[in-house]
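Participant: Below: sequence and its predicted model.
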Amino acid sequence: MRIRTEVALPATLAMACALLAPAGTATASSAAAPPLPTCRESSLDVTAAASDQPETLRISIANHGRQACAVDRIPTVVFGDLDGPALPVPEGGSAAYRLPAGGSAHAAVRTLDPAASELRVVDRLTVAGDPAHRGRSFDAASLGAPDGVRVWEPVTTWWHRSTAAADAALERHTG
């Protein structure tokens, strides 16, 4: 489910702005750029790899399409057949994240809470740029975990412009 937040101006302020605008001038609401289309899954390359931090993975998404498009700001990361995706840090709802043509975005995923007293082991991880996409699956061995990925209360950062920014965000919110 996507949550959209709108800010409404008080009626008197909106009317005052409309009266002060010269004739033929577009108001902020009528001049808003159209929303970006959701990236087609076929125009995205998704990667996942082990990190130098324990129980942490790095994921990336690249737009090889010819136009900018939008993915969800929260990567969809699902572990094997376990219920539900990794939770976002910071908390927040879905929103569009602009991915320029030829551009990429990065996120960090912590698979296992350091304080966990329980865990599950899965043989694969699936990553998608949008909850409506099927995503790409990665087997545990390709992620540096030949005995399986250890999982308990996994979290993922939002998309960031660099791996360093994603790593810093994960540390800031889970460290």
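Facilitator: In hand now; what should we look at? Because the structure is a prediction, the values reported are computed rather than measured.

Participant: CA only for contacts and neighbour counts going forward, please
Facilitator: Noted.

Participant: sec struct for residue 12, please.
Facilitator: helix (DSSP: H, G, I helix; E, B strand; the rest coil).

Participant: could you measure it against residue 60, distance?
Facilitator: 46 Å (Cα to Cα, to the nearest Å).

Participant: Mind checking which of the two has more residues around it?
Facilitator: residue 60 (24 against 9; other Cα atoms under 10 Å).

Participant: right, and the helix or strand after the helix or strand containing the more buried one?
Facilitator: Element membership of residue 60, judged by DSSP states H and E, is strand 56-63. Going down the chain from strand 56-63, the next helix or strand is strand 69-72, by DSSP H and E.

Participant: For that next one, which helices and strands make contact with it?
Facilitator: If you count contacts as 3 or more Cα pairs under 8 Å, 6 or more residues apart in numbering; DSSP states H and E, strand 69-72 packs onto strand 96-99.

Participant: quick one: residue 98 and residue 77, what's the gap?
Facilitator: Relative to residue 77, and taking Cα to Cα, residue 98 is found at 19 Å.

Participant: The residue lying closest to residue 167 once chain neighbours are set aside: neighbour count?
Facilitator: Residue nearest to residue 167 in three dimensions, not counting chain neighbours: residue 108, with 5.8 Å by Cα to Cα, 6 or more residues apart in numbering. Neighbours of residue 108 under the rule other Cα under 10 Å: 31.

Participant: another one to put next to it:
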Amino acid sequence: MKLAFEDFQFDIQALTLSKDGRKISLKEKPAQILALLITQPDKIHSKVEILEEVWPGRTVTEQVVFQNIGHLRALFGDEAIKTFSKKGYQWQLPCDPVEAKAQSSSASQDNTPSSRLESDTANEVKQVSVGQSAKLPWMIIVPALLAVGVFGGYLAFA
């Protein structure tokens, strides 16, 4: 079964993630956590429950859950997974089942080399702009603020 949210599709059985038709690398443990959260979005999942489900019979610290949740938030944004203090984590983004018809009809669309190239180019541009848009403001704002502070300090003492 596949579920769609935002521009993503997640295959729960295969534990594969794609965005705009392109496969996204996702390690096994974060994918298992995603599957747990996304299949029961109304439930708050405790760290202990996640540990038992994803690392059964293994002794690992709760820190590993925190790290993997952080990895998922890096992919989907902070609003995707809500933390409930002392309770656990809950999936927040609306999900829809992906119908088999939609998958087969998109696969049967015009598949000429030129249309694939145009489609691939559009997807690449979109992926770059989506990936950089979340990081760009801080990459510009922080150095700019530092420069203003240094320059202002220089003028104050000059």
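Facilitator: Ah, there it is. Fair warning: this is a prediction, and the values are worked out from it, not measured in the lab.

Participant: And the TM-score between them?
Facilitator: Aligned and superposed, the two chains score 0.23 in TM-score terms (TM-score structural alignment, normalised by the length of structure 2); 61 aligned residues with a Cα RMSD of 5.0 Å.

Participant: helices and strands around the helix ranked longest in structure 1, which ones?
Facilitator: Across structure 1, the helix with the greatest residue count (assigned by DSSP state H) is helix 163-174. Applying 3+ Cα pairs under 8 Å, 6+ apart, we find helix 163-174 of structure 1 packed against strand 87-89, strand 104-110, strand 155-157.

Participant: Pull out the buried positions in that helix.
Facilitator: By 16 or more other Cα atoms under 10 Å, the buried positions in helix 163-174 of structure 1 come out as 163, 165-167, 169-170.

Participant: What is the nearest of those to residue 120 of structure 1?
Facilitator: The shortest approach to residue 120 of structure 1 among the buried residues of helix 163-174 of structure 1 belongs to residue 170, at 21.3 Å (Cα to Cα).

Participant: how about that closest one, what does it touch?
Facilitator: Applying Cα atoms under 8 Å, 6 or more residues apart in numbering to residue 170 of structure 1 gives the contacts 89, 108-110, 156-157.

Participant: same thing with residue 34 of structure 2?
Facilitator: Residue 34 of structure 2 neighbours (Cα under 8 Å, 6+ apart): residue 72.

Participant: Am I right that residue 126 of structure 1 sits in a strand?
Facilitator: Yes. With three-state DSSP as the criterion, residue 126 of structure 1 is part of a strand.

Participant: burial of it, as a residue count?
Facilitator: Residue 126 of structure 1 has 20 nearby residues by other Cα under 10 Å.

Participant: So which of residue 98 and residue 77 of structure 1 has more stuff around it?
Facilitator: For residue 98 of structure 1 versus residue 77, neighbours defined as other Cα under 10 Å are more numerous around residue 77 (25 against 21).

Participant: hang on, the earlier thing: just name the most buried of the helices and strands packed on helix 163-174 of structure 1.
Facilitator: Mean neighbour count (mean count of other Cα atoms under 10 Å) peaks for strand 155-157 among those, with a mean of 28.

Participant: returning to what we had before: so which of the helices and strands packed on helix 163-174 of structure 1 is nearest residue 44 of structure 1?
Facilitator: Using Cα to Cα, the nearest of those to residue 44 of structure 1 is strand 104-110, at 9.3 Å.
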